[in-house]
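Q: got a structure for you, letters missing:
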């Protein structure tokens, strides 16, 4: 019975650690994607402003 308890405890701890790692990885991915998206948005606005100034 003690073996089964320790096995479940080990599995639970493993899942807990993995969930923390996955959550941290997802957070870093979102932060990185947001930074790239803001850069693309800024460049698009610059291009639009340049085109509009040339058309005047």
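A: Received the coordinates, thanks. All values derive from a computational prediction rather than experimental measurement.

Q: C-alpha only now, for contacts and for neighbours.
A: OK.

Q: which strand or helix spans residue 24?
A: helix 2-55 (DSSP states H and E).

Q: residues near residue 21, how many?
A: For residue 21, the neighbour count with other Cα atoms under 10 Å is 12.

Q: for residue 43, see how far away it is.
A: Here the criterion is Cα to Cα, to the nearest Å. By it, residue 21 lies 33 Å from residue 43.

Q: same deal with residue 34?
A: If you go by Cα to Cα, the gap between residue 34 and residue 43 works out to 14 Å.

Q: cool, residue 14 as well?
A: Note on residue 14: its distance to residue 43, by Cα to Cα, is 44 Å.

Q: and for residue 55?
A: 19 Å.

Q: which one of those two is surrounded by more residues?
A: Neighbour totals were compared for residue 55 and residue 43, and residue 43 leads with 12 against 7 (other Cα under 10 Å).

Q: against that first model, consider the following:
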């Protein structure tokens, strides 16, 4: 499940959950999104490096 899908699912269930649990899940989602962004940035940097190497 992607973080996008998880946020959508959480939004559908939020009324039946304890507010503390919602906060915990939102924190986990924020951390997962941060990690995904870092991974995407690292992957882009690697692709850029590979492109630079192939240009020379």
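A: That came in fine, so what should we check first? In this text the structure is predicted, and so the values were computed from the model without any measurement.

Q: alignment lookup: residue 43 of structure 1 to structure 2.
A: Aligning on TM-score structural alignment places residue 43 of structure 1 opposite residue 46 in structure 2.

Q: also residue 28 of structure 1?
A: Per TM-score structural alignment, residue 28 of structure 1 is aligned with residue 31.

Q: and its match, how many neighbours?
A: 13.

Q: please apply the same query to the one 5 residues further on.
A: In terms of burial, residue 36 of structure 2 registers 13 neighbours under the definition other Cα under 10 Å.

Q: check residue 13 of structure 1 too.
A: Neighbour count for residue 13 of structure 1, taken as other Cα under 10 Å: 12.

Q: next: the one 4 residues further on.
A: Residues lying near residue 17 of structure 1 (other Cα under 10 Å) number 12.

Q: now residue 10 of structure 2
A: That count, for residue 10 of structure 2 with other Cα under 10 Å as the rule, works out to 15.

Q: swap in residue 32 of structure 1?
A: 11.

Q: how close does it get to residue 39 of structure 1?
A: Remark: distance between residue 32 of structure 1 and residue 39 of structure 1 (Cα to Cα) = 11 Å.

Q: what does residue 30 of structure 1 give?
A: Applying Cα to Cα, the value for residue 30 of structure 1 to residue 39 of structure 1 is 14 Å.

Q: and what of residue 5 of structure 1?
A: From residue 5 of structure 1 to residue 39 of structure 1 the distance is 51 Å (Cα to Cα).

Q: centroid-nearest residue for structure 2?
A: In structure 2, the centroid-proximal residue (Cα atoms, centre = their mean) is residue 33; its distance is 2.1 Å.
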